[in-house]
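1. Just to be clear, the model below is a prediction. Sequence and coordinates:
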Amino acid sequence: MAQTGIFIGGGGEGYGDPQELLLRYGNRHGLIAGATGTGKTITMQIMAEAFSRAGVPVFLTDIKGDVSGMAAAGEPREAFAARAATIGLSDIDYAAMPVTFWDLFGEMGHPVRATVAEMGPLLLSRIMELTEAQEGAVNIAFRISDEQGWPILDIADLRAILQFLAENRKEISAQYGNVTTSTIGAIQRRLLVLENQGAASFFGEPALDIRDLMQLDGAQGRVNILHAAKLMTTPRLYATFMLWLLSELFEELPEVGDADKPKLVFFFDEAHLLFNRAPRALVEKVEQVARLIRSKGVGVYFVTQNPDDVPETILSQLGNRVQHALRAFTARDQQALRRAAQTYRSNPRFETEVAIREVGVGEAVTSFLEHKGVPGVVERTLIRPPSSVMGPCEDAVRRQVMANSPMAGKYDRAVDRDSAHEMLARRAQEAAQEAEGFEDRTAQEDEATERYSRARRYQPPGRMAERVETGSSRARRLGSRKTTTQTPTRSRSSRSDSVLETFGKSMARSLGTGAGRALSRGVLGTLFRGR
């Protein structure tokens, strides 16, 4: 008989019935919330294990490095055995999960890359916190990239396109709207900050193939763990990457309708980073993805400290909920606690607000979708123990897992193929060579003109002898030449004029041919680039 649900936990005296998440509603999204140290990470771990055993691939983030223990089998503990007996779990079944490690920086897992074009102008502007005018310039850069066939794959490509915009801003502004040097300069500075935060290693190829996150290992789904300890130091990059990943899943996966189980489950830890100071347009984008991606068979589970971290429009889409303890130390905390309690279907046996405040570590207030997608009655639940190691795995285990991974060698080496940066560099080089050729032709023509001028100024050797003759003999010779040399003088002048006329015609013909057109392009290109 096919598995229909995954066991989350149960309870003994004072607790409710065993809690199970139905697989057919696993794509209805969920929420794991609670204060620091109340057990959110372990809940995410046991849910990921259960989905994997049900044949559902999982993607989750390892913020503190303590989820990597899923790659190793857990060891029996007396406390675990007592918890299992209390909640009616017959066998913890200690085992390692089929894990694939990922890392945006390629240090603790296989590199994860995306092209700038895949990220798109909206998310890119979001990560750089650009103004409306600056975002408009980025959109123009992407449009020109599409029209000219200049792929934007990495930061160098984007920087080259932006430089092109700055150099040709007058012509581009006339067609697409005003582009100023100050706007381009501001974007370039933001891009430099992003590059210094490590984005240069993220943007590029080979880009991540979404299908590699949805692989099976026999009957189990692979657990994809993104090492995010370093990534968390740049929360903008983290939030944008996660949203890009969701968007890619939404765009690439086909519609599946109502399925027996999800095709992929996605855990978004520290979800509040996505919504901090997020513009309304971006929140609407997340809401759209959360609402529609479930039809693609993808379940999204937000993990955060307080339900208030998630906008109400998105919170209303989360049907499966695990609420760990909330600490109400301030008036604001008390209001958040009250609002959290009001989102659950009440249980007459206890006050939900009191339960959320009083549950201990490893306990939670839970509600999962039941038949026909109806929210279940809220229950106090003891979360089951995990089957794998709680905490980080050893470095030797990580290296062995990476070496035996089906992704080994596929993404490890970056590829820098022909794109906007190289294409624009060649264009500039060709223009420089063309200008150099024009200068060479000009120099040759100047030299020919100078030779012609020297030929006109040249005096025959016989004339030099006249300078040393006596005055009387010189006078006689000059007197005798008044009648004999007039015709030859006119003949030489006529021949010289003919040479000049021939050179002028040759120059005119060259301007009318390809050489002339190249000359014109060289001049115009120089002026165009100089603007």
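-> Here it is on my side, so go on.
2. can we go C-alpha only for contacts and neighbour counts from here?
-> Noted.
3. center of this structure - which residue?
-> When C-alpha atoms, centre = their mean is applied to the chain, the residue found nearest the centroid is M119 (4.4 Å).
4. Whatever helix or strand it lives in: which residues count as buried?
-> Assigned by DSSP states H and E, M119 belongs to helix 116-128. Under the neighbour-count criterion of 16 or more other C-alpha atoms under 10 Å, helix 116-128 has V116, A117, E118, M119, P121, L123, L124, S125, R126, I127, M128 buried.
5. which one of the residues you listed sits closest to T180?
-> S125 (17.2 Å; C-alpha to C-alpha).
6. List the contacts of the closest one.
-> E135, V138 (C-alpha atoms under 8 Å, 6 or more residues apart in numbering).
7. please redo it, this time with the cut-off set to 10 Å
-> M119, T131, E132, Q134, E135, G136, A137, V138, N139, I187, R190, L191 (C-alpha atoms under 10 Å, 6 or more residues apart in numbering).
8. pretty sure the first one contacts L246?
-> No: contact between M119 and L246 fails when scored by C-alpha atoms under 10 Å: they sit 11.4 Å apart.
9. which ones are touching N276?
-> So N276 contacts P235, R236, A239, D309, V310 (C-alpha under 10 Å, 6+ apart).
10. dropping in the other structure now:
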Amino acid sequence: MLQDGKLYIGTSRNPDESLNKGEYLELKFGNRHGLVTGATGTGKTVSLQVMAEGFARAGVPVFAADIKGDLSGIAAKGEPKGWVTARAEQIGFTDLTFDQFPVIFWDLYGEKGHRVRTTIAEMGPLLLARLMDASEAQEGVLNIAFKIADQGGLPLLDLKDLQAMLNYMAEHASELSNQFGLISKASVGSLQRGLLILEQQGAQHFFGEPALDIKDIMRVNHEGKGTISVLAADKLMMNPRLYATFLLWLLSELFEELPEIGDPEKPRLVFFFDEAHLLFNDAPKVLVERVEQVVRLIRSKGVGVYFVTQNPLDVPETILAQLGNRVQHALRAYTPREQKAVKSAADTFRPNPAFNAAEAITALGTGEALVSTLEGKGAPTMVERTLVRPPSARVGPLTDQERAGIIATSPVSGLYDKDIDRESAFEMLNARAAKAAEAEAAKKAEEERRKNGVQEGSAGGRWTLPGFGDKPAEDSAEARPKARTGGYQRETVIEAAMKSVTRTVATQLGRAIVRGILGSLKR
């Protein structure tokens, strides 16, 4: 039942419960994106694993988040037991062979896989504002922070770099506002508190270096199998906003880094976005528009994006319209919203006159799904009620020992496990602040010295010029003659003044005496 150029999903059956034909996803349409939906426990994870195995077997790298740890079993060989063999017999899948696939485990916290990081600069202000749940004014301040860092040659790599930049902006808010627009200290303070919350949630593990190289999630092993990158997301789901922002960042990086290749014979990478509703919950319009743009344009770069969620209503209609490959598991229809979701899901399929899709969705059993893929020139196939094939790898989690062994022998072992903290905005701004503080201290010391110098001259009769030494003038051999000359000049002036007064007094006194004598002679 396996066919070249096609990914076998399962076997459909007619309304009379008889088996019909195999349902396939053509690899050349694998980059046209897809959607896997269904209520909890209906078989979404198995469908995801089946598709991931099919792409990897065809030499297509896969990136998928592992929410519960169940997907890790794809790295171990399956066993012919239980429902696996029963399902293979039920659908007549005689080509089933058990296999294992090359896997690289990733973990933002470095506990269940290799550390995966990015820098603040690569995340950008839009996604960072989303991560911090920033207001419009706060997002504006973030944009200014990135602008100042770019102009000033200040690399923003980790949280402490952004914290240092915000401190700098708060201290110089007045002068920066004149150049970049209003920088409110209140907005800066709110962003600083947001950074503190992110740090408490463990985001400091995500921001830093070495940053993830996109090439390391697009590997193909020596057997020609695509490597499956599995992100351990059980702990990450404790902070769903960080989870959604990280995956959106990764999708954006792929969009920006990969060149245009049109429609290849098979995708260059397939990206599974599990719990996709977390991406769109309370998302601002600008972010939804960004996702829509990426999903629409990344197809021509050979990347297929598959959203996995419980309810098709979790995905905005503008994005839902671009998802050509559909696997719809059972939905419950007890509430008005659930009934609306069932109708919405049924209406997205190309109708099959053999059954009512809306009624079938509520009656599907575990491991059963409505399947419609693209064929021919890209038109959707008629929806079929399909029993999903069993996986070739293990269904269920690896043990801790098995996971540790795979991590130790990984092709990226040692590349991301040690932090690198090179000089960046934090160190540069601290160095500038220290230099400015030293200059200010020197200026104050100079002013104090000048002040003390003047006081000494007035009190002690000795006057010196600041910066020309602090030795008394009498201690200098060259200064002594000048001191004597200066003293002599001061003494000569006084002497001259006294002599002038004496001469004046003597003259006047002499005249008076003469007039007195002459007067007496006349009498």
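-> Looks like it arrived, so ask away. Owing to the predicted nature of the structure, the values given are computational and were not obtained by experimental measurement.
11. re the thing from before, so what does the residue nearest to the centre of the first structure match up with in the second structure?
-> Taking TM-score structural alignment, M119 of the first structure has M123 as its aligned residue in the second structure.
12. Apart from its neighbours in sequence, what residue is nearest the equivalent of L216 of the first structure over in the second structure?
-> Using TM-score structural alignment as the criterion, L216 of the first structure maps onto V220 of the second structure. Leaving out its chain neighbours, the residue that sits closest to V220 of the second structure by C-alpha to C-alpha, 6 or more residues apart in numbering is G226, at 4.4 Å.
13. Pretty sure that neighbour sits against L269.
-> Yes: with contacts counted by C-alpha under 10 Å, G226 of the second structure reaches L269, the gap being 8.8 Å.
14. overlap in contacts of the two?
-> In contact with both G226 of the second structure and L269: F55, A56, G59, V60, P61, V62, I217, M218, R219, using C-alpha under 10 Å, 6+ apart.
15. and G9 of the first structure, that one's in a helix?
-> No: counting by DSSP: H, G, I helix; E, B strand; the rest coil, G9 of the first structure falls outside a helix, being strand.
16. Next up, the contacts around it.
-> Counting by C-alpha under 10 Å, 6+ apart, G9 of the first structure makes contact with 16-21, 43, 46, 83-84, 86-89, 362-364, 366, 380-385.
17. Helices of the stretch 401-523 of the second structure, start to end?
-> 425-460, 479-522 (DSSP state H, counting those that start in this stretch).
18. most tightly surrounded among those?
-> helix 425-460 (a mean of 13; mean count of other C-alpha atoms under 10 Å).
19. Now it on the first structure. Mean distance?
-> With the two structures superposed, helix 425-460 of the second structure lies on average 2.3 Å from its match in the first structure, counting by mean C-alpha distance after the TM-score superposition for the first structure.
20. on contacts alone, who are the packing partners of that helix?
-> helix 159-171 (3 or more C-alpha pairs under 10 Å, 6 or more residues apart in numbering; DSSP states H and E).
21. okay, and the helix it packs on goes to which residues in the first structure?
-> Under TM-score structural alignment, the match for helix 159-171 of the second structure is residues 155-167.
22. how much does the matching stretch stray from the second structure?
-> Mean deviation for stretch 155-167 of the first structure: 0.7 Å (mean C-alpha distance after the TM-score superposition for the first structure).
23. what's the offset of that stretch from the middle of its chain?
-> Its chain's average C-alpha position is 17 Å from that of stretch 155-167 of the first structure, according to C-alpha atoms, centre = their mean, to the nearest Å.
24. now do stretch 171-191 of the first structure
-> Worked out by C-alpha atoms, centre = their mean, stretch 171-191 of the first structure lies 21 Å from the chain centre.
25. Equivalent analysis for stretch 68-86 of the first structure, please.
-> 38 Å.
26. quick one on the thing from earlier: tell me the one of the contacts of S125 of the first structure nearest A420 of the first structure?
-> Closest to A420 of the first structure, out of all of the contacts of S125 of the first structure and judged by C-alpha to C-alpha, is V138, at 14.6 Å.
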